[in-house]
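[1] Sequence isn't available, so here's the structure alone:
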């Protein structure tokens, strides 16, 4: 986390990122970009799920529906921010010849999605 401010600066400055280290094999940079795009698709799906929950889960009480929608929307926002941060960190590591940075985010996202699914199933069963 202590490196976050310098990483955020690199989000908006591709020239600064290119100035670090040497250019890696383009295949690795493109694979890193594809991973970034997959995370962005996940973020968009979470945002879409939040909007759908708010509009279509009308059988749920309004506070429960709002909570589900807000959690999904916040998850989408977090996923998008995490995507760009991880992309920059990986690109920087490849340019420097370092190991790729580890990430717990996929496990956290998977657990959160599983818990959200279980909570929604429970809420829908209780409504019936």
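    Looks like it arrived, so ask away. Only a predicted model underlies this, so the values are computations on that prediction, with no experimental measurement involved.
[2] Could you use CA atoms for every contact and neighbour count after this?
    OK.
[3] need the contact list for the residue nearest to the spatial centre of the chain.
    The chain has residue 79 as the residue nearest its centroid, 1.7 Å off, counting by C-alpha atoms, centre = their mean. By C-alpha atoms under 8 Å, 6 or more residues apart in numbering, the residues touching residue 79 are 39, 40, 42, 43.
[4] Next one for the comparison:
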């Protein structure tokens, strides 16, 4: 439900509902968002580095692992934005915090990339 007296802050789907929370909660949510963005950058950088350094790993597996890492990095950045908004809305509406799919995304991406690199080392 959008409040008619809500300030025009972006994104409206976040700030247009509920009441202003204690700033500490919003700032904590923002710090968590920034941590997820740093994590997404690390995944992307790892993918680029794996391919750019041309390590002694089978080229096909190296490229696949690099691709997985970069895709997970991009997906984590997008998901971190979405999660920030969901949590901010929940805080503003005094609702339960939503669950997170990001941990599954990062875990599966890490495992897949690691298995690809392992296979690439073993089969070079």
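    All right, it came through fine. Only a predicted model underlies this, so the values are computations on that prediction, with no experimental measurement involved.
[5] overall similarity of the pair, as a TM-score.
    The TM-score (TM-score structural alignment, normalised by the length of structure 2) is 0.82; 116 aligned residues with a C-alpha RMSD of 1.9 Å.
[6] The aligned partner of residue 23 of structure 2 in structure 1: neighbouring residues, count only.
    Matched by TM-score structural alignment, residue 23 of structure 2 corresponds to residue 26 in structure 1. When counting by other C-alpha atoms under 10 Å, one arrives at 9 neighbours for residue 26 of structure 1.
[7] likewise residue 103 of structure 2?
    For residue 103 of structure 2, the count of nearby residues is 11 (other C-alpha under 10 Å).
[8] how far apart are stretch 68-81 of structure 1 and its match in structure 2?
    By mean C-alpha distance after the TM-score superposition for structure 1, the fitted stretch 68-81 of structure 1 averages 0.7 Å away from its aligned residues in structure 2.
[9] Onto which residues of structure 2 does that stretch map?
    So stretch 68-81 of structure 1 sits over residues 65-78 in structure 2, by TM-score structural alignment.
[10] any idea which of the contacts of residue 79 of structure 1 has the most stuff around it?
    Neighbour max across the contacts of residue 79 of structure 1 (other C-alpha under 10 Å) = residue 43, 24 neighbours.
[11] and the gap between that residue and residue 19 of structure 1?
    Relative to residue 19 of structure 1, residue 43 of structure 1 is positioned 29 Å away (C-alpha to C-alpha, to the nearest Å).
[12] Kindly present the contacts of residue 79 of structure 1 as CSV, with separate columns for distance to residue 100 of structure 1 and secondary structure.
    Formatted as CSV, the contacts of residue 79 of structure 1 follow (distance: C-alpha to C-alpha, whole Å; DSSP: H, G, I helix; E, B strand; the rest coil):
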residue, distance to residue 100 of structure 1, secondary structure
39, 17, helix
40, 20, helix
42, 21, helix
43, 22, helix
